[in-house]
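1. Structure here, sequence nowhere to be found:
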């Protein structure tokens, strides 16, 4: 398939820069194989059935965007440059891979000062990124990063406004627990405690898994033949408890519904070897596109994605390319809000019924 097969027209004014308040008041487009219904996220209780299971990504976004300065002595005296760094992922040696702008302004071995407490030295550079060694580790590093860092909003939001204090809460799920993501599992941002309580009362189950979302989730596809695209790798874990809960739901005839493409990619990775969910830990670069054989996910709750993106290919694999383009056309015509802070969809490839 060609990259152009996954294109659609999206008016710029439909790109959300702030979330709905309260979270569960966001709109929800519910779509089956041949029908579409407009709803709101709080209506999930009317679409899910007792025995269904939502799979939730419990990763926690770190304030990975840093602004600092480096000072270099020259023949004309000290020369200062402003430096922006977005942490991408830690290395085995304790350093961090980071996107640094402008990378050409920093020489290997130079120090960048981000705050009175937090500094870093550029160890190496390559492929548009640098490796940073910070002056702190462990809890001390986490505390200093919390003070100095900003939430790493997606590029299409950051281009419209800077991150602020509201984003520290808005760009984090209510069940976030395991630090390590530099992007949020955005479909999960629609859940609040009242909605979780209502779903629990309806006997909907919850299973937590972890996939640390990386900055690569925003990288564009640069090849016309999508089969040649190489996915970025992200670390994830499906615990033995999580695998057992999901397997039990499948055995009992309930639906397994990941909340977000990150949770879906992870559980399908964990089922690749045997065709059934199993405990799994590691780096996944699974690329889900039309023709993919789903072993675990029966449906998906997700936001609306970028044209020509791997995430649009993923939902096309679930629903069919023509069907997903029809759904997105409905969303555009209906004024749904797109991307990370936007509205959501509930995709039911096998159909489903509303229960009032």
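-> In hand now; what should we look at? Every value quoted in this text rests on a predicted model; they were computed, and no experiment measured them.
2. For the rest of this, base every contact and every neighbour count on C-alpha atoms.
-> Will do.
3. For residue 20, the count of nearby residues, please.
-> A total of 18 residues lie near residue 20 under the criterion other C-alpha atoms under 10 Å.
4. give the contact list for residue 207.
-> For residue 207, the contacting residues are 53, 54, 55, 56, 242, 245, 246, by C-alpha atoms under 8 Å, 6 or more residues apart in numbering.
5. Find the helix or strand that it is a member of.
-> Using DSSP states H and E, residue 207 sits within strand 205-211.
6. ranges for the helices of the stretch 51-200 of the chain?
-> For the stretch 51-200 of the chain, the helices defined by DSSP state H, counting those that start in this stretch occupy 138-148, 155-158, 165-170, 193-201.
7. burial of residue 97, as a residue count?
-> With other C-alpha under 10 Å as criterion, residue 97 counts 22.
8. Likewise for residue 162?
-> There are 12 residues near residue 162, going by other C-alpha under 10 Å.
9. hang on, the earlier thing: mind checking which of the contacts of residue 207 are in strands?
-> Residues of the contacts of residue 207 located in strands (DSSP state E): 53, 54, 55, 56.
10. could you flag which of the residues you listed are buried?
-> Among the ones in strands among the contacts of residue 207, the ones that count as buried by 16 or more other C-alpha atoms under 10 Å are 53, 54, 55, 56.
11. Next one for the comparison:
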């Protein structure tokens, strides 16, 4: 299985840099078996069945992109220079792993000042990352970060425009609850309160799980034989309540439909050991590519993904490579908007 098997040509004009407004007005490509039809996200209540269950990732994106001034004493007086920081994940020792630009010019022990309230010290370097210890913790840290930080937009958006105040709303789901992600579960960005109410009225149920999406989600696959690729690890949790709700839906004949690849990867991780969904917590590096046996997922709502990405491999595992190729050909021919702020697809395999 070669990387080129998951490649396609995407016109640059189809890369979305702003979301649809209102959120649920985004277009929705519905692929059910071999049939493809065009709809909108607000049509979901009429497309799904009573008794279906949507699995939602309730992670909250932190404003992880910071710009500060590094300060040190050169021996001939203080030296100050601009530095850009993207937070990646907190460590057990209280430090944060982060990407620093330029990391190579910084000395261990140097301070970075982001605002009058927020600063950090570089304590170590590790695998091309810096380990930062901030001057604040807990709610004080969260409040200062909210003021000083910007949303960590994906590289394909950030290359076209800087993050702004609107992104703090746009790049966050309406049910975000548990802080820790540095990238959004983007399929979930299409939901708003009127749509959620309409789905409830239709008899569609919801289950919340948590997977803190890491910056590794944007790392390219660098191996030609995709089966040798190794995924980045991300922390997640399926509570006992969530596992019971999903199991009950399956027992009753309803469909379990994760909203987004992050929710899918998490529930499939939680079913690896026994073949059935169970409570689970920890780090997952599950890699889903064609040949994968799905044990929980019946269908998937997801955005349109980057060529040669692990997410293209995941949707190909669910729907089949040739079927996904037809889906993407249809999306491009009909001007669907791609990637994080783009349109969505509902992928329903044959027989689901």
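-> Perfect, thanks for sending it. Remember, predicted model here, so these are calculated numbers, not experimental data.
12. Now do the same contact list for the nearest residue to residue 174 of the first structure once chain neighbours are set aside.
-> Take residue 174 of the first structure and drop its neighbours on the chain: the residue closest to it by C-alpha to C-alpha, 6 or more residues apart in numbering is residue 192, 6.5 Å away. The contact partners of residue 192 of the first structure, taken as C-alpha under 8 Å, 6+ apart, are 22, 23, 24, 174.
13. Columns neighbour count on top of those residues, output as JSON lines?
-> Formatted as JSON lines, the contacts of residue 192 of the first structure follow (neighbours: other C-alpha atoms under 10 Å):
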{"residue": "22", "neighbour count": "10"}
{"residue": "23", "neighbour count": "20"}
{"residue": "24", "neighbour count": "23"}
{"residue": "174", "neighbour count": "17"}
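14. ok, so of the residues you listed, who is nearest residue 181 of the first structure?
-> When the contacts of residue 192 of the first structure are compared for distance to residue 181 of the first structure (C-alpha to C-alpha), residue 174 wins out at 14.7 Å.
15. and the closest one, how far is that from residue 88 of the first structure?
-> Computed as C-alpha to C-alpha, to the nearest Å, the residue 174 of the first structure to residue 88 of the first structure distance reads 23 Å.
16. burial measure for residue 245 of the second structure, as a count.
-> Residue 245 of the second structure has 20 neighbours, counted by other C-alpha under 10 Å.
17. I meant residue 238 of the first structure, not that one.
-> Residue 238 of the first structure: 24 surrounding residues under other C-alpha under 10 Å.
18. Distance check, it against residue 262 of the first structure.
-> Taken as C-alpha to C-alpha, the span from residue 238 of the first structure to residue 262 of the first structure is 12 Å.
19. quick revisit: what's downstream of the strand holding residue 207 of the first structure, the next helix or strand?
-> Downstream of strand 205-211 of the first structure, the first helix or strand assigned by DSSP H and E is strand 234-238.
20. helices and strands around that next one, which ones?
-> Counting contacts by 3 or more C-alpha pairs under 8 Å, 6 or more residues apart in numbering; DSSP states H and E, strand 234-238 of the first structure packs against strand 205-211, helix 261-269, strand 280-284.
21. ok, average deviation of the first one from the second structure?
-> It stands for strand 205-211 of the first structure. Compared with the second structure after fitting, strand 205-211 of the first structure has a mean deviation of 0.3 Å; criterion: mean C-alpha distance after the TM-score superposition for the first structure.
22. so how far is that strand from its chain's centroid?
-> Relative to its chain's centre, strand 205-211 of the first structure lies at 14 Å (C-alpha atoms, centre = their mean, to the nearest Å).
23. Next, the angle from that strand to strand 234-238.
-> Here strand 205-211 of the first structure points in a direction 150 degrees away from that of strand 234-238 (axes from the mean of the first three to the mean of the last three C-alpha atoms, to 10 degrees).
24. how about strand 205-211 of the first structure, aligned to which bit of the second structure?
-> Using TM-score structural alignment, strand 205-211 of the first structure lines up with residues 205-211 of the second structure.
25. elements contacting the strand of greatest length in the first structure?
-> Identified as the longest strand of the first structure according to DSSP E is strand 77-90. When contacts are defined as 3+ C-alpha pairs under 8 Å, 6+ apart, strand 77-90 of the first structure packs onto strand 65-74, strand 96-101.
26. and the residue sitting nearest the centre point of the second structure, what is it in contact with?
-> Closest to where the C-alpha atoms of the second structure average out (C-alpha atoms, centre = their mean) is residue 185, at 3.5 Å. The contact partners of residue 185 of the second structure, by C-alpha under 8 Å, 6+ apart, come to 57, 59, 173, 213, 260, 261, 262.
27. Which one (most neighbours) among those residues?
-> residue 57 (34 neighbours).
28. Grab the nearest non-local neighbour of residue 340 of the first structure.
-> In space, residue 340 of the first structure is closest to residue 186, 5.3 Å off (C-alpha to C-alpha, 6+ apart).
29. wait, I meant residue 125 of the first structure
-> residue 131 (6.1 Å).
30. do residue 34 of the first structure as well
-> Per C-alpha to C-alpha, 6+ apart, closest to residue 34 of the first structure is residue 323, 7.9 Å.
31. wait, the one you found sits on residue 33?
-> Yes - here residue 323 of the first structure lies in contact with residue 33, judged by C-alpha atoms under 8 Å, at a distance of 7.4 Å.
32. quick one: which of those two has more around it?
-> Each of residue 323 of the first structure and residue 33 has its neighbours counted (other C-alpha under 10 Å); residue 323 has more, 19 against 15.
33. any idea which element that one lies in?
-> Element membership for residue 323 of the first structure (DSSP H and E) is helix 321-333.
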